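Novice: Got a sequence here, can you model it:
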Amino acid sequence: MFAAAAAGRAIPKLCATDMLEAFGSCRVCLVEIEDRNGYPASCTTPVAEGMKVSTQTPALRRLRHGVLELYLSDFPPSEIPDGWSEFHETLKAEGVTESRYGNGRNHFDATIDQSNPYFLFDPAKCIVCSRCVRACAEVQGTFALTITGRSFESKVAASQDQPFFESECVSCGACVQACPSHALVEKSLFEGEYRHAEPAKA
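Specialist: Purely as a prediction, here's the structure:
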């Protein structure tokens, strides 16, 4: 991924950043490598001399669209058109505007954690990319965040699944800076009370 960026070929990503170790969980940065099977994550694939990599092919576009649509299926619908997070920019760049997987289970009614005086956590916007967890561990060294549960039940939790302000969080802001979907966001960006986005009406 970083070799491609240095060569002027940006590869879409959601779980990777320059300040964190490669993780390979979002499956958006997939590439094709000549003479190799499958579609490896570019962030965890070391570059090698003579390697021939394709970053934009019909197969890769289909895979990325499918992954992004899955994320979109559990994201508040009314937050999609006018969003300005890294997640929204990735959707726009890849031309994904809706999901084929809607009307299923979702986290839209998850409780917003506003206990911290500086930022809030809206689980409805969380795509469980683990960037906040890794930023807390790798950048700050606090290890206050973790991912609990599996599959649909996976979620970001502070300490022993406590409100952020009651946890070991030191309010450094590393998690907020790392979050690509504004699930973690500074309170100063909002006037008045922050509320869940209402689901779009049919």
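Novice: alpha carbons only for contacts and neighbour counts from here, please
Specialist: Fine.
Novice: From residue 35, how far off is the residue nearest to residue 170 when sequence neighbours are not counted?
Specialist: On the basis of C-alpha to C-alpha, 6 or more residues apart in numbering, the spatially nearest residue to residue 170 that is not a chain neighbour turns out to be residue 142, at 7.7 Å. Residue 142 sits 42 Å away from residue 35, taking C-alpha to C-alpha, to the nearest Å as the criterion.
Novice: ditto for residue 49
Specialist: On the measure of C-alpha to C-alpha, residue 49 and residue 35 end up 14 Å apart.
Novice: the strands in the protein, which residues?
Specialist: Listed in chain order, the strands found in the chain under DSSP state E are 32-33, 53-54, 119-121, 145-148, 155-158, 184-186.
Novice: Out of those, which is closest to residue 70?
Specialist: Checking those against residue 70 by C-alpha to C-alpha gives strand 155-158 as the closest, at 15.7 Å.
Novice: now for the closest one, which elements pack on it?
Specialist: For strand 155-158, the helices and strands in contact under the criterion 3 or more C-alpha pairs under 8 Å, 6 or more residues apart in numbering; DSSP states H and E are strand 145-148.
Novice: elements contacting the strand it packs on?
Specialist: Using 3+ C-alpha pairs under 8 Å, 6+ apart as the contact definition, the elements that strand 145-148 packs against are helix 131-135, strand 155-158.
Novice: Give me the residue at the spatial middle of this protein.
Specialist: Residue closest to the mean C-alpha point of the chain, counted by C-alpha atoms, centre = their mean, is residue 129 at 4.3 Å.
Novice: thought that residue was touching residue 25?
Specialist: Yes. In this structure, residue 129 sits in contact with residue 25. The criterion is C-alpha atoms under 8 Å, and the distance is 6.6 Å.
Novice: Find the residues that touch each one of these two.
Specialist: With contacts defined as C-alpha atoms under 8 Å, 6 or more residues apart in numbering, the residues shared by residue 129 and residue 25 are residue 15.
Novice: re the thing from before, so between residue 142 and residue 35, which is more surrounded?
Specialist: More neighbours surround residue 142 than the other of residue 142 and residue 35, with 15 against 9 (other C-alpha atoms under 10 Å).
Novice: From residue 34, how far out is the residue lying farthest from the centre of the chain?
Specialist: Relative to the average C-alpha location in the chain, and by C-alpha atoms, centre = their mean, no residue lies farther out than residue 50, which sits at 31.8 Å. In this structure, residue 50 and residue 34 are separated by 10 Å, where distance is defined by C-alpha to C-alpha.
Novice: Alongside the first, I'd like the structure of this one:
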Amino acid sequence: MLLEVRGMTDAITLSIDGQDMQGHQGQTVMEVARENGISIPSLCDSPHLKSFGSCRLCIIEIDGQAGTPSSCTTPALEGMDVHTTSERLWDLRRGITELYVSEHPLDCLTCTANGDCELQDIAGEVGLRDIRFDNTPDCEDVPIDRSNPFFSFDASKCIVCSRCVRACDDIQTTHALSIDGRGFFSRIIAGADVPFMASDCVSCGACVDECPVGALEDTVERSFGVPDKWVRTTCAFCGVGCQFDAGT
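Specialist: Okay, the predicted model is just below:
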């Protein structure tokens, strides 16, 4: 790994939740925390993508610094004293999660992502029990896009974390997806707001793999059922030779 090659000249020590931890210059607080076994909730973060800081669930407190910055975009610094858990942080995370859920369909029992949904997991982690706002899913009138034979897209379940867009841009470099609109009206679109099969989508599945909820659903996996084991193999789509885990 690159960090091993660098040696210890750029090593730093910081405190996270009262524990002294080793990190390296250039790492974020989230990276150091996770390397040392501390899990910080997040929906927009992925180990395969650059830090984005949009979901605001990975907020932290830093001694001597005002506010609650996102840990995925905050550089880890020598001597930093970080807190990832406090009553204030959990209250903020619970409120943020409540807003996500208030605009999300409450069909967990019938959703194919039930049990494998990051929003569902975080709602349980923050102790969300009641929703104070009217549950009106965004894009609830938008029909499910089933134009692609390998996956479907349900816009009403999308939380606009942009992981699919970033995977399409940064991993596959196809640039088939984008975010249309601003604020409450933001939504994911393919091409110039056309069905997936009418866009530049190459059906690589990178967007489906990154989706934290049930918005992008692998229809092939659904037809074969839930896999009981995983095998590391090589994609034969092109000559790059990317590896992926296939369920069998």
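Novice: Would you pull the TM-score for this pair?
Specialist: A TM-score of 0.89 describes the superposed chains when it is computed by TM-score structural alignment, normalised by the length of structure 1; 191 aligned residues with a C-alpha RMSD of 1.6 Å.
Novice: quick one: contacts for the residue nearest to residue 170 of structure 1?
Specialist: 136, 168-170.
Novice: What's the residue nearest to the centre of structure 1 aligned with over in structure 2?
Specialist: For residue 129 of structure 1, the aligned position in structure 2 is occupied by residue 161, per TM-score structural alignment.
Novice: Could you find the closest non-adjacent residue to its match?
Specialist: Distances taken as C-alpha to C-alpha, 6+ apart put residue 44 closest to residue 161 of structure 2, at 5.0 Å, once the chain neighbours are dropped.
Novice: which residues in structure 1 does the helix ranked longest in structure 2 align to?
Specialist: What stands out as the longest helix in structure 2, according to DSSP state H, is helix 87-102. When helix 87-102 of structure 2 is aligned against structure 1 using TM-score structural alignment, it corresponds to residues 58-73.
Novice: And for stretch 50-62 of structure 2?
Specialist: Stretch 50-62 of structure 2 corresponds to residues 21-33 in structure 1, going by TM-score structural alignment.
Novice: Between the two ends of the matching stretch, how far is it?
Specialist: From its first residue to its last, stretch 21-33 of structure 1 covers 22 Å (C-alpha to C-alpha).
Novice: chain center to that stretch, what's the gap?
Specialist: Per C-alpha atoms, centre = their mean, to the nearest Å, the displacement of stretch 21-33 of structure 1 from the mean C-alpha position of its chain is 13 Å.
Novice: Using neighbour counts, pick out the buried residues of that stretch.
Specialist: Applying a neighbour-count criterion of 16 or more other C-alpha atoms under 10 Å, one finds 22-33 buried in stretch 21-33 of structure 1.
Novice: ok, those vs residue 55 of structure 1, which is closest?
Specialist: Ranking the buried residues of stretch 21-33 of structure 1 by separation from residue 55 of structure 1, with C-alpha to C-alpha as the measure, puts residue 31 on top at 5.1 Å.
Novice: and the closest one, what does it touch?
Specialist: 39-42, 53-56, 60.
Novice: Check residue 128 of structure 2 too.
Specialist: Contacts for residue 128 of structure 2 were tallied using C-alpha under 8 Å, 6+ apart; they are 94, 97-98.
Novice: cool, and residue 153 of structure 2?
Specialist: Neighbours of residue 153 of structure 2 in contact, by C-alpha under 8 Å, 6+ apart: 144-146, 215-217.
Novice: For residue 187 of structure 2, state which of the residues you listed is nearest.
Specialist: When those are compared against residue 187 of structure 2 (criterion: C-alpha to C-alpha), the nearest one is residue 215, at 11.7 Å.
Novice: so how far is residue 67 of structure 2 from that closest one?
Specialist: 32 Å.
Novice: what do you get for residue 230 of structure 2?
Specialist: On the measure of C-alpha to C-alpha, residue 230 of structure 2 and residue 67 of structure 2 end up 42 Å apart.
Novice: what's the answer for residue 143 of structure 2, then?
Specialist: Distance from residue 143 of structure 2 to residue 67 of structure 2, counting by C-alpha to C-alpha: 40 Å.
Novice: Repeat that for residue 137 of structure 2.
Specialist: Taking C-alpha to C-alpha as the measure, residue 137 of structure 2 falls 30 Å from residue 67 of structure 2.
Novice: what about the two, which has more around it?
Specialist: In this comparison of residue 137 of structure 2 against residue 67, neighbours counted by other C-alpha under 10 Å, the higher total goes to residue 137 at 19 against 10.
Novice: Buried residues, stretch 180-198 of structure 2. List them.
Specialist: Residues of stretch 180-198 of structure 2 classed as buried under the neighbour-count rule (16+ other C-alpha under 10 Å) are 187-191, 195-197.
Novice: which two in the residues you listed are spaced the farthest apart?
Specialist: Considering C-alpha to C-alpha, no two members of the buried residues of stretch 180-198 of structure 2 lie farther apart than 187 and 197, which are separated by 18.0 Å.
Novice: counterpart of residue 130 of structure 2 in structure 1?
Specialist: Using TM-score structural alignment, residue 130 of structure 2 pairs with residue 98 in structure 1.
Novice: Go ahead and confirm that match touches residue 72.
Specialist: Yes. Counting by C-alpha under 8 Å, residue 98 of structure 1 sits close enough to residue 72 to count as a contact (7.1 Å).
Novice: Among those two, which residue is more densely surrounded?
Specialist: Regarding residue 98 of structure 1 and residue 72, a neighbour count based on other C-alpha under 10 Å identifies residue 72 as having more, with 24 against 17.
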